[in-house]
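**Q** starting from these lines, generate the structure:
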Amino acid sequence: MRYMATYDLMESIRNTNQWLGATALSMASYPAFALVPNPALHWLAAWGKVTERSFERMIAKPGWGIHSVTCEDGRDHLVSIDTVVERPFGDLIHFNVQGREEVARKVLLVAPMSGHYATLLRSTVVSLLPDAEVYITDWHNARDIPVSEGKFDVEDYTLYLVDFMKELGPDVNVIAVCQPAPLTLAATAYLAEKEPENQPSTLTLIGGPINTAAAPTEVTDFGHSVTMGQLEETMIQRVGMSYKGIGRRVYPGLLQLTSFISMNAERHSKAFQDQIMREMRGEASDQDQHNRFYDEYLAVMDMTAEFYLTTVERIFQKNEIAHNEFVVDGHKVNIGAITNVAVKTVEGENDDISAPGQCVAALDLCTGLPDSMKASHLEPGAGHYGIFAGSSWRNNIRPLVLDFIDANAGKAPAKTRSRGKTAAKKPDLKAV
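**A** All right, here's what the predicted structure looks like:
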């Protein structure tokens, strides 16, 4: 119970700060105070507005905000979000471009489960929509999943990916971003051994920790500097009273956010100080650069304890993927079994999370794949975020990935399945 109490204490602190911000804004905006030309009141109102918004975002799931897309016909087409596969810990969703004929190029984006929602890839989705049928894994916040649904670790995550790939059929082109890259590689190998007719057409791995020993970073150093007992004691708590997942062991999103901010505390502090001054001068807006970034950055989700702990132990400490020793549901996966799925890796020169060398290691593991079906790209000057959502992605990497898909499409087995026709589709009205 003490861990549940700690979880509720963190939520109480967040709630209190949100309330303090709202109170400061309301008090400093009291009409009678307009008669007092005191800049301190303007600063207090600005501080309150920024503070209330920031702490409120920490428990909100961002909307996709993708309402329409301009296609080759020059028209704006409405976009609806359909659920193709619904599962307790994550769904497979489709961005359905209405009024457009189905595009031959089918893409499955595998979103990371590393503290943020799948909406972190919003700009990636937007950039691909004009040229592809886009699907994405929409992982759920563990605090909202009842304990009765059971566990969810790296093996369960991998099996979810296997099911999603099977649902979309062998003509799908999979793009895994960051954290899921090694598990997506394992899922592809699992299909290659178990159900080769359902392998995807291509696999693109972007900035993922395939071999964490290839190029150490602060993230990998942390993973090796602590024991699993220390992690479980300091990072794991039980979901508190306010959520459906009460009692579930999780790595709390608020605790993750504290770690994220502490890594660049000075930069974040300056960003919020500058935003308060912009609010004072009347220069801030709901959609300014600061709010667009931090509305997403501050929106964090809990991970199940077993997923977090097995990720650290098996992916970072034991490096099971890099050693080709990863086991899924009692089956030892052989990455060398991938023989007809073209594989491409993308890395950023200045990536300080998955440094260059970690992701490209996947190509050496694909021993059964000819060199003609392997490709790699190192983006000069790009950091971690830039290789999947920044200007480097839009201007350089995205065209290369689409060219790679087009060059290797059709090499998968001939058997295909219609996309999601066997599963009921449920429109997400909140996202439309």
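**Q** from now on I want contacts and neighbour counts done on CA atoms only, so please keep to that.
**A** Fine.
**Q** how far away is residue 93 from residue 159?
**A** Remark: distance between residue 93 and residue 159 (CA to CA, to the nearest Å) = 17 Å.
**Q** the more surrounded of the two?
**A** Shown here are residue 93 and residue 159; by other CA atoms under 10 Å, residue 93 has more neighbours (24 against 19).
**Q** right, and that one touches residue 82 too?
**A** Yes. The pair residue 93 and residue 82 qualifies as a contact (CA atoms under 8 Å) at a distance of 5.5 Å.
**Q** one more, for comparison:
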Amino acid sequence: MRYMFSYDLMETIRNTNQWMGASAKAMASYPALSMVPHPAVSWMAAWGEVTERSFKRMIAKPGWGIRSITCEDGRDHVVEIETVVEKSFGNLLHFKVSGRAPCARKVLLVAPMSGHYATLLRSTVLSLLNDCDVYITDWHNARDIPVSAGKFDIEDYTLYLVDFMRELGPDTHVIAVCQPAPLTLAATAYLAEQDPEAQPRTLTLIGGPIDPDATPTEVTDFGARVTMGQLEQSMIQRVGYKYPGVGRKVYPGLLQLTSFMAMNIDRHGQAFYDQIMRVSRGEASDFDAHNRFYDEYLAVMDMTAEFYLSTVERIFKNREIAKNEFVVDGHKVDIGKITRVAVKTVEGANDDISAPGQCIAALDLCTGLPESKKASHLEPDAGHYGIFAGRSWRNNIRPMVLKFIDANSAPAPRSKGTPTQQNAA
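**A** Presented below is the predicted three-dimensional model:
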């Protein structure tokens, strides 16, 4: 119960700060105070507005905000977001562009489940919609999932990806961003052994920790020096009574956000101070750069305890993917069985989360894949966010990925001895 108490305590602190912001904004907005030409009054209202908005965003799931796009025919086409596969811990969504001719490129974006919602890839989706038929994994907030739904660890995550790939078929091009890169590689290898006709055409891995020890960072160093017992004691709590997942063990989003902010506390503090001053001077707007960024950054979700702990233990500490020793549902996955799926890795030279060297390790694991099916790219001067959503993605990486997809869109010839050929014989 003490873990449930600490979960509710964090929510109480968040709720209190939101209330304080709303109260300060309301009090400083009394008409009578307009007769007092003191900057403290406008500053108080500005502080209240920024504080209320910030703490309110922490429990809100952002909307996609993608309503239409302009296609090559010069017309605006409505974008409908439909659920293709619905599961307890995550759905497969489709961005259906109404009235558009069928698109040759079918892309599955595998969104990270590392504290933020899939909407973190909103700009990535938008950049691909004109040229691709886009699908995305939409992971659910663990606090909203009843305990009766069971567990969800990295093996379950991998099997979800297997099901999504099977649903979309073999003409799919998969792009995995950050955290899910090693598990997406494992899911592809799983299909290569269990259901080779369901394999995707291409697999693009962007900034993912395939081998965390290839280039150590602050993230990998933390995972190495902290024991699993310490992590479970300090990070895991039980969902409080306010949410449907009451009693479920989770790594709370608010606790994750604290860690995110602590890594660059000076920069975040300055950003909020500057925003308060802009609001007090009447220079801010609802969709200015600060609000666009922090509306997404502050919106965090809980992860199931078993997913978080198994990620740290099996991906970072034991390096099961890097050693090709990953087991899914009792089956040892052999990444060397990937022989037909073209694989490309993308890394950022200034990535301080998944540093250069961690993601390209996937190519060495694909021992059964010919060199002509392998590709890699190191984007100069790009950080972690920039390689999938920033200027580097838009100007350099996206065109390169589309070219890679086009070059490998034709079905790959089956190698001799595949199960299908053996059966036919």
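**Q** TM-score for the pair, please.
**A** The TM-score (TM-score structural alignment, normalised by the length of the second structure) is 0.97; 414 aligned residues with a CA RMSD of 0.7 Å.
**Q** which stretches of the stretch 251-400 of the second structure form helices?
**A** For the stretch 251-400 of the second structure, the helices defined by DSSP state H, counting those that start in this stretch cover 253-263, 265-280, 289-297, 305-310, 361-365, 386-389, 391-392, 398-407.
**Q** for those helices, which one sits closest to residue 325 of the second structure?
**A** With CA to CA as the criterion, residue 325 of the second structure lies closest to helix 361-365 of the helices of the stretch 251-400 of the second structure, at 11.0 Å.
**Q** helices and strands around that closest one, which ones?
**A** The contact analysis (3 or more CA pairs under 8 Å, 6 or more residues apart in numbering; DSSP states H and E) places helix 361-365 of the second structure against strand 342-348.
**Q** elements contacting the strand it packs on?
**A** Under the contact criterion of 3+ CA pairs under 8 Å, 6+ apart, strand 342-348 of the second structure touches strand 202-206, helix 361-365, strand 374-379, helix 386-389.
**Q** mean per-residue distance, that strand to the first structure?
**A** Superposed on the first structure, strand 342-348 of the second structure shows a mean distance of 0.2 Å to its aligned residues (mean CA distance after the TM-score superposition for the first structure).
**Q** can you give me the angle that strand makes with strand 374-379?
**A** Orientation check (axes from the mean of the first three to the mean of the last three CA atoms, to 10 degrees): strand 342-348 of the second structure against strand 374-379 gives 10 degrees.
**Q** give me the residues contacting strand 342-348 of the second structure.
**A** For strand 342-348 of the second structure, the external contacting residues (CA atoms under 8 Å, 6 or more residues apart in numbering) are 201-207, 355-357, 359-360, 362-363, 369, 373-384, 386-387, 408.
**Q** same thing but 6 Å
**A** Residues outside strand 342-348 of the second structure that contact it (CA atoms under 6 Å, 6 or more residues apart in numbering): 202-207, 356, 360, 373-379, 382-383.
**Q** from the chain's centre, how far out does it sit?
**A** Chain-centre distance of strand 342-348 of the second structure: 17 Å, with CA atoms, centre = their mean, to the nearest Å.
**Q** likewise for stretch 50-65 of the first structure?
**A** Centre-to-centre, stretch 50-65 of the first structure and its host chain are 17 Å apart (CA atoms, centre = their mean).
**Q** max-length helix in the second structure?
**A** The longest helix of the second structure (DSSP state H) is helix 2-27.
**Q** name the next helix or strand downstream of that one, please.
**A** Of the helices and strands lying after helix 2-27 of the second structure in sequence (DSSP states H and E), the nearest is helix 39-57.
**Q** what angle do that following helix and helix 2-27 make?
**A** Angle between the axes of helix 39-57 of the second structure and helix 2-27 is 140 degrees (criterion: the same axes, to 10 degrees).
**Q** neighbours around the closest residue in space to residue 56 of the first structure that isn't next to it in sequence, how many?
**A** Once flanking residues are discounted, residue 56 of the first structure sits nearest to residue 18: 6.1 Å by CA to CA, 6 or more residues apart in numbering. The burial count assigned to residue 18 of the first structure is 22, neighbours taken as other CA under 10 Å.
**Q** so residue 18 of the first structure touches residue 55, yeah?
**A** Yes. The pair residue 18 of the first structure / residue 55 is scored as a contact, 5.2 Å apart, by CA atoms under 6 Å.
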